[in-house]
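Enquirer: Pasting the sequence and the predicted model now:
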Amino acid sequence: MQQSYAFEDLSMGLAAEIGRTVTEADIVLFAGVTGDTNPAHLNQQYAEGTLFKGRIAHGMLSAGLVSAVLGTRLPGPGTIYLSQSLKFRAPVRPGDTVVARVEVTSLDPAKKKVTLSTTCRVGDTVVLEGEAVVLAPARS
């Protein structure tokens, strides 16, 4: 099992990240799992006529990478998601490598709640930003 940080092990500024290159299969599988078959994601001809001039990945696919960091790295396995705010800043295209990062910004000892800034980048471009509130796993 991967390491988890219990609430008591966390400190302000502690951060973790994970990266993934978005593939054609990721987009098709995400569409299948969620039912989001918006042609902006799946149909090149349609997507060329949009604001983005080509296909883009589902925004929630990038948001899922934030969930992956929280559940596997920081705080890690056993983390319970309470809330997430998201602002989509730029498109992610097939073949882009997305790096999701979380950073502890607030600790509430009374409620054992952790607030983290959440960002996703493609290179130097922020594609998603927000804030997550979680419960860290109990000390084992």
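Expert: Thanks, I have the structure now.
Enquirer: From now on I want contacts and neighbour counts done on CA atoms only, so please keep to that.
Expert: OK.
Enquirer: immediately after the top helix by length along the chain, which helix or strand?
Expert: Across the chain, the longest stretch assigned as helix under DSSP state H is helix 59-72. On the C-terminal side of helix 59-72, the closest following helix or strand by DSSP states H and E is strand 80-88.
Enquirer: adding another structure so you can compare the two:
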Amino acid sequence: MKASRPRVLTQEDFDRFASLSRDDNPIHCDPAFARTTHFGATVAHGMFLFSLLCAQMQRSNPRPVLPIAQTLMFPRPTFVGDGVAAVLVLNETPGRDRIALDTSVRCVQRGRNRMAVTDEQITAQGDAVLLVDASAQSLAEAQRQDAGEVAQSAGHLAGQPAGDRTLYHLSVGQEASAVRSFSAGDIDEYVSLTDDGNAFYTDPVFAHSRGFEGTIVPLPLLAGMFSDLLGTRLPGRGTGWMKQSLRLRSPARLGELLSASVRIVRLRADKDLVNLATVVTGDDGRVVLAGEALVLVRNLEDKRPLEAA
């Protein structure tokens, strides 16, 4: 097991990640609003916690690694003042160029908004797949090998039980999208905030030596485009992330115009849960990042019935 040094989270951390990801969901950024929710205080962005895991992946390996797949569940909120550690446990080695890990973010020190921490409480957990000494060629090969899993995941989404027709102002089939590009300044802020100084993101000469056109956009920033949409557009402000799967399909270049979209595939009114398909595409239409999200809409600012919307 490899664990990072504890880091005490601050509201400034949450605000900086909100600015970087464009997700200013009030559960992260508005203490007054957050106090009215079941959280009782502002909580960390899911992709900010993921970035701390990515930083530990990079620190823990003597050779460069590129995260290409991640699942994350968020069983407990992470508050301002909590001390957290990113923990990696070797699961298996699928091949000499891959590493599979069990990943978790654990609260090891209580903040003022947490009643107690008797043992290390897991606030995020999942699994990751990393490419070791990755290259553009090995990433393309990984895409071909994983094609069956991607198709199976798409089939899982399509084959889910029908669920409910509507929930608040939401309905199955609703979509939202956003377009943006990432600059060198965005990467500098990401590294400063998260300590994830992966050479694939920061060193153009190194990235070129591995067959890439230049440095590539970190996976947590790409997935942060989903955070923006889920937390501000669909389902909307007040949404809480419960689970996210991610699979990198192709590298995203700095300056490239990227389009992220989320689409509702299932509603569960009895539990205030929404399932969504999530995808980022590049400026040439290729799939960059794909996955699915499960979110809680208990705290939505807008709970108008669909008929009144």
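Expert: Sure, I can see it. Nothing here was measured: the structure is a model prediction, and the numbers come from that model.
Enquirer: Got a TM-score for the two of them?
Expert: Put the two chains on top of each other and the TM-score (TM-score structural alignment, normalised by the length of the first structure) is 0.90; 136 aligned residues with a Cα RMSD of 1.8 Å.
Enquirer: The longest helix of the first structure corresponds to what range in the second structure?
Expert: Aligned by TM-score structural alignment, helix 59-72 of the first structure falls on residues 219-232 of the second structure.
Enquirer: average distance between the matching stretch and the first structure?
Expert: For stretch 219-232 of the second structure, the mean deviation from the first structure after alignment is 0.6 Å (mean Cα distance after the TM-score superposition for the first structure).
Enquirer: Setting aside sequence neighbours, what's the nearest residue to whichever residue in the second structure pairs up with residue 45 of the first structure?
Expert: In the second structure, the residue matched to residue 45 of the first structure (TM-score structural alignment) is residue 205. Excluding the flanking residues, the one nearest residue 205 of the second structure by Cα to Cα, 6 or more residues apart in numbering is residue 214, at 7.5 Å.
Enquirer: Make sure the one you found is actually in contact with residue 202.
Expert: No: taking Cα atoms under 8 Å as the contact criterion, residue 214 of the second structure and residue 202 are not neighbours in contact, 9.4 Å apart.
Enquirer: So which residues make contact with the one helix or strand residue 16 of the first structure maps to?
Expert: Per DSSP H and E: residue 16 of the first structure is located in strand 15-21. With Cα atoms under 8 Å, 6 or more residues apart in numbering as the test, strand 15-21 of the first structure has contacts from 65, 68-69, 73-74, 95-104.
Enquirer: A strand includes residue 92 of the second structure, no?
Expert: Yes: per DSSP: H, G, I helix; E, B strand; the rest coil, residue 92 of the second structure lies within a strand segment.
Enquirer: who's in contact with it?
Expert: With Cα under 8 Å, 6+ apart, residue 92 of the second structure has these contacts: 99-101.
Enquirer: let's see it at 7 Å
Expert: 99-100 (Cα atoms under 7 Å, 6 or more residues apart in numbering).
Enquirer: From residue 253 of the second structure, how far off is it?
Expert: Separation of residue 92 of the second structure from residue 253 of the second structure (Cα to Cα, to the nearest Å): 30 Å.
Enquirer: what do you get for residue 140 of the second structure?
Expert: Taking Cα to Cα, one finds residue 140 of the second structure at 15 Å from residue 253 of the second structure.
Enquirer: More neighbours: the two, which one.
Expert: For residue 140 of the second structure and residue 253, the more surrounded residue by other Cα atoms under 10 Å is residue 253, and the numbers stand at 21 against 14.
Enquirer: Can you tell me the SS state at residue 129 of the second structure?
Expert: Assignment for residue 129 of the second structure (three-state DSSP): strand.
Enquirer: Under the alignment, what does residue 116 of the first structure map to in the second structure?
Expert: Checking TM-score structural alignment: residue 116 of the first structure goes with residue 276.
Enquirer: Isn't that match up against residue 267?
Expert: No: Residue 276 of the second structure lies out of contact with residue 267 (Cα atoms under 7 Å); the separation is 9.1 Å.
Enquirer: and those two? which has more neighbours close in?
Expert: residue 276 (26 against 23).
Enquirer: Near the nearest residue in space to that one that is not next to it in sequence, how many other residues are there?
Expert: Leaving aside its sequence neighbours, residue 276 of the second structure sits nearest to residue 264 (Cα to Cα, 6+ apart; 4.3 Å). Residues within reach of residue 264 of the second structure, counting by other Cα under 10 Å, total 22.
Enquirer: where's residue 264 of the second structure, which helix or strand?
Expert: Per DSSP H and E: strand 258-268 holds residue 264 of the second structure.
Enquirer: What span of the second structure is stretch 8-19 of the first structure aligned with?
Expert: Using TM-score structural alignment, stretch 8-19 of the first structure pairs with 168-179 in the second structure.
Enquirer: List the buried residues in stretch 167-174 of the second structure.
Expert: 167-172 (16 or more other Cα atoms under 10 Å).
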